[in-house]
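Novice: no FASTA, just this:
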């Protein structure tokens, strides 16, 4: 998404934990046409790093038009390993991991949005929160993951209505994603090559999310096949529960 925004000539600021990777992305973004590109090295599980990130945007740009929330992580273990353990919650009720996971993958989203709202109100800006089909449908052995994604939907959908009620021209877009062809996903599906047919290209996914934010869409479903799946789960929940109890798929990390 940073590269796609760069191609559109945007001024961008990105944040992640790995400073060396941030430097590479910023350099490439500039080469692709970004007016400006900056980074903040930080851990979104830490309140002070969230605050530094929004403050950096205020200082660098003097305004904020888009806040795109798309980070994920854990301080306890590799999420790739956690996803592929395939343990149900009753087999591994790890509350320390659960609290840490929600802090990074839910609370920090709320914190960043709250810190950014004064700037976004001034610019009639946009919030884009990247979620998952697992935020619309329950899935076995991913209770902690579904919990964070369902909660993102609940919070940002409610925030959207609150802003509308207050007459604030700040849009909230929720991106509901299926399988996306990131390196981790492609690697995890090497033993099931037939699954690669349903994996969406990264660049097209990025553009779908960007387009949704730009047009102030309420929700973006990508690939579109994730939309009927979520609706099926809503319309026929008992049958969906039965079917999902018989299969085992994991999301990307």
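Specialist: Received the coordinates, thanks. Small disclaimer: the values here were computed from a predicted structure and weren't measured.

Novice: switch to C-alpha atoms for all contacts and neighbour counts from now on
Specialist: OK.

Novice: now do residue 114 against residue 156, distance only.
Specialist: Separation of residue 114 from residue 156 (CA to CA, to the nearest Å) stands at 11 Å.

Novice: the two: which has the busier surroundings?
Specialist: Higher neighbour count among residue 114 and residue 156: residue 156, with 20 against 12, using other CA atoms under 10 Å.

Novice: can you tell me how far residue 161 is from residue 73?
Specialist: 28 Å.

Novice: looking at the two, which one has more neighbours?
Specialist: Under the criterion of other CA under 10 Å, the comparison of residue 161 against residue 73 puts residue 73 first, with 19 against 14.

Novice: mind listing what the nearest residue in space to the more buried one that is not next to it in sequence touches?
Specialist: Counting by CA to CA, 6 or more residues apart in numbering, residue 104 is the residue found nearest to residue 73 once chain neighbours are left out, at 6.4 Å. Contact analysis of residue 104 by CA atoms under 8 Å, 6 or more residues apart in numbering lists 44, 45, 72, 73, 74.

Novice: again, only this time at 10 Å
Specialist: By CA atoms under 10 Å, 6 or more residues apart in numbering, residue 104 lies in contact with 43, 44, 45, 46, 47, 71, 72, 73, 74, 75, 148.

Novice: likewise residue 130?
Specialist: 68-71, 109, 149, 152-153, 173-177, 209, 219-220.

Novice: comparison target, given below:
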């Protein structure tokens, strides 16, 4: 019996199923976020700041945190004008191992629980060729990675009625596909991907109602990103406000991953199936 036609049918079916799984999305309902209790880190600038404004427009109850208190006050005041039902802020440095739990306790005290915990603190990032600086790589692994993993996932967070969505924004394209100028940075991103992807399995096995949304971002037009990549990357930068909205929508829909811009998903899939280093390198200039 000739199995070739059957094999072609199976391959075509698998392709269609895979395509639908990648690109099919549930519809976003803004009312899901009305009154939602949100703790947002890294909220003083960039994508974090834009997320704060979107959550405010949706009528969420928000706790903002970042290192710069004066800027947090300004963001909080704008959120109030945009429609936030409640809003508080607490200055904190996430590189301090004691700060994450303190911030969570503050948020739970002010909001009575949490529905969304958004980790958006990324810290200082170099965008350059590997120069052998092992200490910098060690610092990234010892400081940046534990920043996210230190946050408590049970106890005071999961109060009755809480529907926790754990959105990790500390990802970017180098967390899926290694790129030039990101050796140390990419190492930490792959570590975060592995940690939270495994954690998702464990939470599911424990029947905990916690959703983990991982965010894979391309070049975004934040001040820090544009400054670090100027003259080195020949790709257009996407708006931070749009990226923030895409992330919020993905979290509300409890998606496993969100890619922004959307074409990054296809690039990641093709990069795994058909690696082509010269093509990828053509977008970068030393």
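Specialist: Ah, there it is. Values in this document were obtained by computation on a predicted structure and should not be read as measured data.

Novice: quick TM-score on the pair, please.
Specialist: Once superposed, the chains reach a TM-score of 0.84 (TM-score structural alignment, normalised by the length of structure 1), with 233 aligned residues with a CA RMSD of 2.3 Å.

Novice: quick one on the thing from earlier: and the contacts of residue 130 of structure 1, which of them are buried?
Specialist: 68-69, 71, 109, 149, 152-153, 173-177, 209, 219-220 (16 or more other CA atoms under 10 Å).

Novice: tell me the one of the residues you listed nearest residue 79 of structure 1?
Specialist: Using CA to CA, residue 71 comes nearest to residue 79 of structure 1 of these, at 12.4 Å.

Novice: and the equivalent of residue 93 of structure 1 over in structure 2, how far is that from residue 73 of structure 2?
Specialist: In structure 2, the residue matched to residue 93 of structure 1 (TM-score structural alignment) is residue 133. In this structure, residue 133 of structure 2 and residue 73 of structure 2 are 37 Å apart, going by CA to CA.

Novice: who's more crowded, those two?
Specialist: More neighbours surround residue 73 than the other of residue 133 of structure 2 and residue 73, with 17 against 9 (other CA under 10 Å).

Novice: chain neighbours aside, what residue packs nearest to the more buried one?
Specialist: residue 89 (7.4 Å).

Novice: same check on residue 13 of structure 1?
Specialist: Nearest residue to residue 13 of structure 1, sequence neighbours excluded (CA to CA, 6+ apart): residue 38, at 4.7 Å.

Novice: same thing with residue 186 of structure 2?
Specialist: Leaving aside its chain neighbours, residue 186 of structure 2 sits nearest to residue 174 (5.1 Å; criterion: CA to CA, 6+ apart).

Novice: for that neighbour, grab the count of nearby residues.
Specialist: Using other CA under 10 Å, residue 174 of structure 2 is surrounded by 22 other residues.

Novice: list the residues that contact the equivalent of it over in structure 1.
Specialist: Here residue 174 of structure 2 is matched to residue 134 in structure 1, going by TM-score structural alignment. For residue 134 of structure 1, the contact set (CA under 10 Å, 6+ apart) comprises 142-143, 145-150, 176-178, 226, 230, 250-251.

Novice: let's verify residue 134 of structure 1: helix, strand, or coil?
Specialist: The three-state assignment at residue 134 of structure 1 reads helix, by DSSP: H, G, I helix; E, B strand; the rest coil.

Novice: how much space between it and residue 176 of structure 1?
Specialist: From residue 134 of structure 1 to residue 176 of structure 1 the distance is 8 Å (CA to CA).

Novice: overlap in contacts of those two?
Specialist: Common neighbours of residue 134 of structure 1 and residue 176 (CA under 10 Å, 6+ apart) are 149, 226, 230.

Novice: the first one matches what in structure 2?
Specialist: So the one you mean is residue 149 of structure 1. Aligning on TM-score structural alignment places residue 149 of structure 1 opposite residue 189 in structure 2.

Novice: how far away is the nearest residue to its match once chain neighbours are set aside from residue 217 of structure 2?
Specialist: In space, and not counting its chain neighbours, residue 189 of structure 2 is closest to residue 175: 4.4 Å by CA to CA, 6+ apart. Residue 175 of structure 2 sits at a distance of 9 Å from residue 217 of structure 2 (criterion: CA to CA).

Novice: mean shift between the longest helix along structure 2 and structure 1?
Specialist: Longest helix of structure 2, by residue count under DSSP state H: helix 183-205. Helix 183-205 of structure 2, aligned to structure 1 and superposed, deviates on average by 0.9 Å (mean CA distance after the TM-score superposition for structure 1).
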